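K.L.:
Sharing a model prediction with you, sequence too.
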Amino acid sequence: MDYKLNVTYITFGGHVEVQKYRYLYFVIMFTAYILIICSNSTIVCIIVINKSLHEPLYIFIAAFNSVLYSTAIYPKLLIDFLSERQIISYSACLFQWFICYSLGGSEFFLLLVMAYDRYVSICKPLQYHTIMRKTTVNILLILAWLLPACQISVAPLMINNEKLCYFVLKGIICNSTLNKLQCVSSALLNIYGLIVFVITVPLPVLVILFTYTRIFIVTYRSSREVRRKAAQTCLPHLLVLINFSCLSAYDVLLARLETDFSNTVRLIMFLQLVIYHPLFNPIMYGLKMKEIYKHLKKLLMYSPRLSYSH
């Protein structure tokens, strides 16, 4: 193979018997992609259509969806399953890495502001509308998208012109293991990546846990009705947080661990990140949050009647 071609293109080496099961993989992932788009879009549409849900919490939930994240992964993945060679250009790989990690960082930021919203709503109810004004919500949404993008963009820019000695990536998408393809590992990049990881994952998680601890202390001293309402809105957030934190920590730390996991183990963890998590979010918010579930139930009951009338 030509050296220039090797420098330009990266081969995905994490597929498990893709030649044998290519059509099975394609059907499973295509079905998952459609379900992710439909379920997440349904939650967003319900929040947009119903004015009663035009509150900060539900606006943050609408912004916290996996459609963009999945779209950055699934189309290329589906093409690879049907291709003889699973390759990607180095520049496209860097772009996919940037998109996936910046969107992942946005999810943690949105989880953080949702926790803050619940804290103000439950612990400072009289000041809620003063603190969580429309301007404040808009600023938080902009920061949720811009801050992670600015932080993550530094890493691809740093390694864009670095010389590569390896051209096979241990995975089926471009992730944090990409920097292992360099001839010489960059100490500066490793330090910067660790700082970004701490700012993006452990720090927000600790703040969120502290916030919910304060919420539980306040609700414990309140009436049973207050505790019930707090549990309805806080429990889905905590479950999503725990789920996403574990998967993100595995993905980021994978590049820093010397343990050589088998392709099967990597594939199982990858499927949890790109299938389980994007489907877990709408299920939690659609079924566990009373207001969204109420409108979802109306929509499901209305659709059969509409079809029958036609």
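P.N.:
Arrived safely, thanks for sending.

K.L.:
make it CA atoms for all contacts and neighbour counts henceforth
P.N.:
Will do.

K.L.:
the helices in the stretch 101-250 of the chain, which residues?
P.N.:
Along the stretch 101-250 of the chain, counting by DSSP state H, counting those that start in this stretch, helices occupy 128-131, 134-159, 187-200, 202-220, 224-253.

K.L.:
Using CSV, lay out these together with mean neighbour count.
P.N.:
What follows is those, written out as CSV (neighbours: other C-alpha atoms under 10 Å):
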stretch, mean neighbour count
helix 128-131, 14
helix 134-159, 16
helix 187-200, 15
helix 202-220, 16
helix 224-253, 16
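
K.L.:
Which of those sits closest to Pro56?
P.N.:
helix 134-159 (6.4 Å; C-alpha to C-alpha).

K.L.:
And the closest one, what does it pack against?
P.N.:
For helix 134-159, the packing partners by 3 or more C-alpha pairs under 8 Å, 6 or more residues apart in numbering; DSSP states H and E come out as helix 56-63, helix 90-123, helix 187-200.

K.L.:
okay, the ones you listed in a markdown table with distance to Arg305 next?
P.N.:
Shown next, in a markdown table, are those (distance: least, C-alpha to C-alpha, whole Å):
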| stretch | distance to Arg305 |
| --- | --- |
| helix 56-63 | 27 |
| helix 90-123 | 36 |
| helix 187-200 | 46 |
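
K.L.:
this is the other structure I want to compare:
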Amino acid sequence: MQQNNNVTEFILLGLTQDPMRQKMVFIIFLIFYTGTVVWNLLIIVTLKFSRSLGSPMYFFLFYLSIADTCFSTSTAPRLIVDALSAKKVISYNECMTQVFAMHLFGSMEIFVLVLMAVDRYVAICKPLRYPTIMRPEVCFILMILAWIGSFIHSTTQNALVSKLPFCGPNLIDHYCCDLQPLLNLACMDTYVINLLLVSNSGAICSSGFLLLMISYMVILYSLRNHSEEGRKKALSTCTSHIIIVVLFFGPCIFIYTRPPTTFPMDKMVAVFYTIGTPFLNPLIYTLRNAEVKNAMRKLW
């Protein structure tokens, strides 16, 4: 707890210490974050007010855009501001808040991606039962369960990290507060806590990835009975989804399913799932969709 700590603030070292590269980091990630927020807000407004986009798929896409926006906002603004700051200081309470927000919206994104894969599986493999299985009330209950699961996961993570004593030093070799960098600074044996954290975050990442891969393989296998045009369309969609899943879950599994050690590439790996994937999700899942683009034109 904070009252037992000598450390009341942390210093983030960021992605680089080179002044020229810091300016490049500022420009590049400002563009990425602005694009993420603008595209996702555009999608949120379109899905909210368009009457033609009322299917379960768009219901889940709506919450995916919310999760993407909030997940990126939990890390990107500080990275952008710190790129031009001489001293990258974050207070203890702000650090704990960032950890909570990252894991709340990160796990929410995982749950929504799984629900979207389930929706696609039912639509392609059980088309006649789709309206019965994916009823609006069922989708609503699934989304409530996803929020509850995300909150429990994030609260558990914070409860474990907040019990760590920090005696100094307070330098975090990262651009955000996260579990592994904080474990490295704790002045106690963190083996048991790391085991609990890995069993929590690692289990969610690994099981989510496994479920998604199984669902997409089943979908692709079931396409053998469809027409050639239908196979090409579904294959194009599933391929793009699988690419995003690998880009998101690959770094997550690398970071959260290993002993409490840090590697030089950790920061760049984290960029893929904290900033890169929220930027790509609107382009892959929504803006390639003709129905969404037509709805945007009508709405605006």
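P.N.:
Yep, that arrived. All values derive from a computational prediction rather than experimental measurement.

K.L.:
Go through the helices of the stretch 101-250 of structure 1 and name the closest to Ile268 of structure 1.
P.N.:
Ile268 of structure 1 sits nearest to helix 224-253 of all these, at 11.3 Å, using C-alpha to C-alpha.

K.L.:
So what does Ser215 of structure 2 match up with in structure 1?
P.N.:
Aligned against structure 1 by TM-score structural alignment, Ser215 of structure 2 finds its counterpart in Thr211.

K.L.:
Would you mind listing the residues in contact with that match?
P.N.:
Contacts for Thr211 of structure 1 (C-alpha atoms under 8 Å, 6 or more residues apart in numbering) come out as Ala115, Tyr116, Tyr119.

K.L.:
Check the gap between it and Arg228 of structure 1 for me.
P.N.:
Distance check for Thr211 of structure 1 against Arg228 of structure 1: by C-alpha to C-alpha, to the nearest Å, it reads 18 Å.

K.L.:
hmm, back to that, just the contacts of Thr211 of structure 1 now: which is nearest Leu239 of structure 1?
P.N.:
Nearest to Leu239 of structure 1 out of the contacts of Thr211 of structure 1 is Ala115 (C-alpha to C-alpha; 12.4 Å).

K.L.:
give me the number of residues near the aligned partner of the closest one in structure 2?
P.N.:
Here Ala115 of structure 1 is matched to Ala117 in structure 2, going by TM-score structural alignment. As a burial measure, Ala117 of structure 2 scores 22 neighbours (other C-alpha atoms under 10 Å).

K.L.:
again, but for Thr259 of structure 1
P.N.:
8.

K.L.:
can you check Arg118 of structure 1 too?
P.N.:
Using other C-alpha under 10 Å: Arg118 of structure 1 sits among 22 other residues.

K.L.:
Nearest spatial neighbour of it, chain-adjacent residues omitted?
P.N.:
The shortest distance from Arg118 of structure 1 to any non-neighbouring residue, by C-alpha to C-alpha, 6 or more residues apart in numbering, is to Cys234 (7.3 Å).

K.L.:
looking at it, that neighbour is touching Asp117, isn't it?
P.N.:
No. Applying C-alpha atoms under 8 Å as the test, Cys234 of structure 1 and Asp117 come out as separate, 10.4 Å apart.

K.L.:
Going by distance to Ser89 of structure 1, which of the contacts of Thr211 of structure 1 wins?
P.N.:
Ala115 (39.3 Å).

K.L.:
Contact partners for the closest one?
P.N.:
Applying C-alpha under 8 Å, 6+ apart, the residues near Ala115 of structure 1 are Ile208, Thr211, Tyr212, Cys234, His237.
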